[in-house]
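**Student:** need a 3D model of the sequence below.
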Amino acid sequence: MPQSLIFRLFLLITALLLSSCGEVEDTRPGQPVKQRQMAFKEIVKAFEPMGVMLRKDRYDADKFLPLAEKLVEKRDAPWSHFAPDTHYPPSKATADVWQQPEAFTKDKQAFITATDALLAAAQSKDKAQVAMAYDKVHEACKTCHKQFKER
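**Tutor:** Predicted structure coming up:
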């Protein structure tokens, strides 16, 4: 077999394999997995810029407060999409969400409480309070992800 044919065959096989690695689509009615994933992305869009401000020592209270308000506004959106029959691909949730609903609810409530505290700190405009409150929200996210999200 000529080298150029082998090379073309290799490229074709590689392209086919890579195209099959795409994200699985949520085709269920109402797309609950997709809805909760999109809701979490909206939360991150509010949360991450706050972290960048704090990590890069660029805290601006007047820019931080609207982000904290947006985070609180978006924080409730994902939870209703964790119905009992929604543990299927493309979900990144672990089965523990449904097997340990009390623990999942406890972590969700910790996140909500932490975001309330972050909003209050942002309203105070005190950078030290804001940084501590931000860290508590971040810790609440990590705690929940550790048990309830696939790595």
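**Student:** CA atoms for contacts and neighbours, from now on please.
**Tutor:** Fine.
**Student:** which residue packs closest to the residue positioned nearest the centre of the chain, ignoring adjacent ones?
**Tutor:** Central residue of the chain (CA atoms, centre = their mean): residue 40, 4.2 Å from the mean position. For residue 40, the nearest residue in space outside its immediate sequence neighbours is residue 78; the separation is 6.3 Å by CA to CA, 6 or more residues apart in numbering.
**Student:** before we move on, what about residue 67?
**Tutor:** The shortest distance from residue 67 to any non-neighbouring residue, by CA to CA, 6+ apart, is to residue 46 (5.2 Å).
**Student:** I have a second one here; can you model it like the first so I can compare?
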Amino acid sequence: MNKTLWTMGALVVMLLSACGGQNETKPADAAQASAATSAAPAGSANASVAERERLMDIFKDASGTMGKMIKGETPFDAAAFQAAADTMAENADKPWQHYTEESAKESPDAKPEVWSKHEEFKQAAEKFVAATAALKTAAAEGNLDAVKKPFGEVGQSCKACHDSFRVED
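**Tutor:** Reported below is the predicted structural model:
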């Protein structure tokens, strides 16, 4: 069981590391990052892509913090885990609105299926939102055993979406 959880945790970290670009936003910096504005005009395709990439970076960083604890690379810190889970859950419903038809031409990482199979994409996003909410609730228990399964479920929702809707390098 522990090896399976470790493997799932490693998979989550690996998958989420592929979510974003080169930018790194730490969960503690999420509020500051959300106040940042893009150089692209508001409402433009480039601004949509930049915003969803920024949000994916937040997920990647929060997952990385939690994944290190799940894998035992860093000691479990209930408050830090809760903060990362909160950050992820609070932002879980935000990137999807930035997958606009206009941004399709500007997005080398999104498969055309994001737009051609929009209902499936929407369902994948809803699964992610539900999984992050469950992780946030589990994190409130304050112990490592309570968060292992929900953390793995977040990773599974990421993987399923990436497999169907993200161009992998």
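**Student:** quick check: the residue nearest to residue 40 of the first structure touching residue 37?
**Tutor:** Yes - proximity of residue 78 of the first structure to residue 37 meets the contact threshold set by CA atoms under 8 Å, at 7.3 Å.
**Student:** so what's the residue count around the aligned partner of residue 47 of the second structure in the first structure?
**Tutor:** Taking TM-score structural alignment, the alignment pairs residue 47 of the second structure with residue 31 from the first structure. Residue 31 of the first structure has 14 neighbouring residues, counting by other CA atoms under 10 Å.
**Student:** and for the one 5 residues further on?
**Tutor:** A count of neighbours around residue 36 of the first structure, defined by other CA under 10 Å, yields 18.
**Student:** sticking with it, tell me its helix or strand.
**Tutor:** Assigned by DSSP states H and E, residue 36 of the first structure belongs to helix 32-55.
**Student:** just give me the neighbour total for residue 163 of the second structure.
**Tutor:** Neighbours of residue 163 of the second structure (other CA under 10 Å): 12.
**Student:** what's the counterpart of it in the first structure?
**Tutor:** Under TM-score structural alignment, residue 163 of the second structure pairs with residue 146 in the first structure.
**Student:** state the distance from that match to residue 96 of the first structure.
**Tutor:** According to CA to CA, to the nearest Å, residue 146 of the first structure and residue 96 of the first structure sit 11 Å apart.
**Student:** mind listing what's buried in stretch 86-96 of the first structure?
**Tutor:** Within stretch 86-96 of the first structure, the residues that qualify as buried are 86, 87, 91, 93, 94, counting by 16 or more other CA atoms under 10 Å.
**Student:** which non-adjacent residue is nearest the third one?
**Tutor:** Sequence neighbours aside, residue 33 is the residue nearest to residue 91 of the first structure in space, at 5.8 Å (criterion: CA to CA, 6+ apart).
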